[in-house]
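In: sequence first, then the predicted structure, then my questions.
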Amino acid sequence: MSTTQNERLRELLEPLVSSQGLDLEEIEVASVGRKRVLRVVVDSEEGADLDAVADVSRALSAKLDETDVMGDGEYELEVGTPGAERALTEHRHYVRATDRLVKFTLTDGGEVTARILQVDDEGLDLEVPGVKGRKATARRLGFTDIAKARVQVEFNRKNANEDKNEEEA
C-alpha cells in the first residue's frame, strides 16, 4: 500500500489521466502561504491542447472531491503541460524531444548541447551544432551517460519543412 501522499495521488489520478489519452508527468503538492496547491502536469505524444487540459482538470477535480486523499483542508488544483524548457526524465520525453535542441549534463561532469536526431532503447543519436562556421558533428550518448537533460528554447530555428525546401532548391 502506498505511504506518501504523492504516491496515493498518482495511484488515484494516473488511470483517469490515461483514460483521457494523456500521460501523467508530474504531481506536486506545495504550500503557498496558508493554502495548499496541487499541481498536476500532463502531456501526450501530440501535446496537450487547452481543451484537453480543461477536460482532464474537470475530471481530476471531480475525482478528488470524491476522496479524502487531499485531507480536509482547502487546496487549489492547477493542471498544465510541461512547458518549453522541460526536463527530460523518461524515455518517452526523449522521443518527444526528437529534433529539439537539448542541453545535457553528463555523468562525468561535462556538458553538451545538441539536437536529438534519434532515440532507441540504449540512448540517443545527436547532432552537435558547429561553432564559428564549422559543420555540425554526430555524437552518440547512452542514457547511462546522462545526469540531466533539458530542452532549450530556440527563437530563430527554421522548421523542418523549410530546411527540406532549401536543400531541394
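Out: Yes, it's here.
In: make it CA atoms for all contacts and neighbour counts henceforth
Out: OK.
In: what are the ranges of the strands in the chain?
Out: Applying DSSP state E to the chain gives strands spanning 23-32, 35-43, 75-80, 101-106, 111-119, 123-128, 137-142, 146-151.
In: helices and strands around the longest helix along the chain, which ones?
Out: In the chain, assigned by DSSP state H, the helix with the most residues is helix 50-66. Where contact means 3 or more CA pairs under 8 Å, 6 or more residues apart in numbering; DSSP states H and E, helix 50-66 is packed against helix 5-19, strand 75-80.
In: try 10 Å this time
Out: helix 5-19, strand 35-43, strand 75-80 (3 or more CA pairs under 10 Å, 6 or more residues apart in numbering; DSSP states H and E).
In: figure out which of those is closest to residue 129.
Out: For these, distance to residue 129 was read as CA to CA. The smallest value, 28.3 Å, belongs to strand 35-43.
In: not counting residues beside it along the chain, what's closest to residue 100?
Out: residue 115 (5.3 Å; CA to CA, 6 or more residues apart in numbering).
In: now do the contacts for the one you found.
Out: Applying CA atoms under 10 Å, 6 or more residues apart in numbering to residue 115 gives the contacts 97-103, 124-129, 138-139, 151-152.
In: hang on, the earlier thing: any idea which of the helices and strands packed on helix 50-66 is most buried?
Out: When you average the neighbours per residue for each of these (mean count of other CA atoms under 10 Å), strand 35-43 leads with a mean of 18.
In: list the contacts of that one.
Out: 6, 9-10, 13-14, 17-18, 21-31, 48-49, 52-53, 56-57, 60, 70, 73-83, 93.
In: out of the helices and strands packed on helix 50-66, the one nearest residue 160 is which?
Out: strand 35-43 (22.5 Å).
In: from residue 107, how far off is the nearest residue to residue 143 once chain neighbours are set aside?
Out: With CA to CA, 6+ apart as the criterion, residue 143 has its nearest non-adjacent residue at 4.8 Å, and that residue is residue 123. Counting by CA to CA, to the nearest Å, the separation of residue 123 from residue 107 is 14 Å.
In: looking at those two, which one has more neighbours?
Out: residue 123 (17 against 13; other CA atoms under 10 Å).
In: let's bring in a second one:
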Amino acid sequence: MGWREAINATVAGLGFDVVDVERAPRGLLRITIDRQPGRAYPIPSEFVLVEDCEQVTRQLQYALEVEGLDYSRLEVSSPGLDRPLKTEADYERFSGEAVNIVLKTPFQGRKNWQGVLQRAVPEAVLAEPAEAGAAAPVSGWQLVFKQGKAEQVLGFNFDEVREARLVPVVDFKGRKPRGDAAAGEPAGEAPDAAAAPGTDGG
C-alpha cells in the first residue's frame, strides 16, 4: 500500500473523507478532511471539529510511520466554508448548493462563474458547443443563476472545470437553504477570488 492509499484508508476508517492532500515545502504534509454526511459522531456538528483533526492526526502519524513516508510536519485541517469540490462525488454531495467554478477555457469571455450546482438537463447551454447533429448530453453538470429577472443555465462537464468551491455562507444557525447564496450574484459572475489556484490533490 502506498502512502496516499494509507492516508485514504486511515481517514476513511475513522469516518471522515479526504478532501485534499498536499506536500508543501519544507516537509509539510497538509491533509484536509471532512465529515461524512449522515454519519453519527460523538460530538454532533455540521463541520469538522478540532477533536476530529486531533484524532485523525494521531492515527495518521502511526500509519505514515509504517509506510516510511519522509515528512517533517503533519497538518490536518477542515476544508473551511469555501470547501473545494475535487471529485464528482463532491459534486453529487453538494448538488443544490451555491458554488464558484473556474473553467479551464473561457466561455462567453470569462472563466469564473457562480450559481447553484445541479445535474445537467438536455436544455443546458454547453460550455463547449456540441458538433452539429450531436445528441444532447444525458450527463454532466450545470449552474443555475439569475440574470436580471431571468433564470440562466450554464452547462459543463466535470473535466472542463479547473477549480470548484462552495460559496462561503456565514450563518451561525447552519448552512442556509440550498441555492439562497447565489441569488444576489449578477449574471452568474463569480468574484475574482474564485480564480485563485487550488491545492494539488494529486
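Out: Perfect, thanks for sending it. Note that the structure is a prediction, hence the values are computed from the model and not measured.
In: can you give me the TM-score here?
Out: TM-score for the superposed chains, counting by TM-score structural alignment, normalised by the length of structure 1: 0.68, backed by 147 aligned residues with a CA RMSD of 3.1 Å.
In: on that earlier part again, so what does the residue nearest to residue 143 of structure 1 match up with in structure 2?
Out: Under the alignment (TM-score structural alignment), residue 123 of structure 1 pairs with residue 140 in structure 2.
In: now render the strands of structure 1 as a markdown table, adding distance to residue 162 of structure 1.
Out: What follows is the strands of structure 1, written out as a markdown table (distance: least, CA to CA, whole Å):
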| stretch | distance to residue 162 of structure 1 |
| --- | --- |
| strand 23-32 | 31 |
| strand 35-43 | 27 |
| strand 75-80 | 31 |
| strand 101-106 | 17 |
| strand 111-119 | 17 |
| strand 123-128 | 18 |
| strand 137-142 | 21 |
| strand 146-151 | 21 |
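In: so which of those strands comes closest to residue 165 of structure 1?
Out: It's strand 111-119; of those, that one is closest to residue 165 of structure 1 (CA to CA) at 18.9 Å.
In: in that closest one, what counts as buried?
Out: 113, 114, 115, 116, 117, 118, 119 (16 or more other CA atoms under 10 Å).
In: tally of neighbours for residue 70 of structure 2?
Out: Neighbour number of residue 70 of structure 2 under other CA under 10 Å is 11.
In: nearest spatial neighbour of it, chain-adjacent residues omitted?
Out: Take residue 70 of structure 2 and drop its neighbours on the chain: the residue closest to it by CA to CA, 6+ apart is residue 27, 7.7 Å away.
In: next one: the one you found from residue 176 of structure 2, what distance?
Out: From residue 27 of structure 2 to residue 176 of structure 2 the distance is 38 Å (CA to CA).
In: on that earlier part again, tell me the one among the buried residues of strand 111-119 of structure 1 nearest to residue 64 of structure 1.
Out: Here the nearest of these to residue 64 of structure 1, counting by CA to CA, is residue 119; it sits at 36.5 Å.
In: quick one: contacts for that closest one?
Out: Residue 119 of structure 1 neighbours (CA under 10 Å, 6+ apart): 91-92, 94-98, 125-126, 140-143.
In: distance between stretch 88-108 of structure 1 and the chain's centre?
Out: 9 Å (CA atoms, centre = their mean, to the nearest Å).
In: counterpart of residue 79 of structure 2 over in structure 1?
Out: By TM-score structural alignment, residue 79 of structure 2 lines up with residue 82.
In: you'd agree its match is up against residue 26?
Out: Yes. Between residue 82 of structure 1 and residue 26 there is a contact under CA atoms under 10 Å: 8.6 Å.
In: re earlier: how about the buried residues of strand 111-119 of structure 1 in CSV, adding distance to residue 168 of structure 1?
Out: Formatted as CSV, the buried residues of strand 111-119 of structure 1 follow (distance: CA to CA, whole Å):
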residue, distance to residue 168 of structure 1
113, 28
114, 25
115, 22
116, 23
117, 20
118, 23
119, 26
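In: just those now: which is nearest residue 134 of structure 1?
Out: residue 114 (14.4 Å).
In: thought the closest one was touching residue 102?
Out: Yes. Between residue 114 of structure 1 and residue 102 a contact is recorded at 5.6 Å, counting by CA under 10 Å.
In: what touches both of these two?
Out: 126, 128, 151, 152.
In: what's the neighbour count on the second one?
Out: Other residues near residue 128 of structure 1 come to 18 when the count uses other CA under 10 Å.
In: so what's the residue nearest to it when sequence neighbours are not counted up against?
Out: Distances taken as CA to CA, 6+ apart put residue 114 closest to residue 128 of structure 1, at 4.4 Å, once the chain neighbours are dropped. For residue 114 of structure 1, the contact set (CA under 10 Å, 6+ apart) comprises 99-104, 125-130, 136-139, 151-152.
In: of these, buried ones?
Out: 99-104, 125-129, 151-152.
In: and residue 14 of structure 1, what's its match in structure 2?
Out: Checking TM-score structural alignment: residue 14 of structure 1 goes with residue 8.
In: quick one, what contacts that match?
Out: Each residue near residue 8 of structure 2 by CA under 10 Å, 6+ apart is listed here: 16, 17, 18, 19, 21, 60.
In: gap between the fourth one and residue 87 of structure 2?
Out: What it means is residue 19 of structure 2. With CA to CA as the criterion, residue 19 of structure 2 and residue 87 of structure 2 are 9 Å apart.
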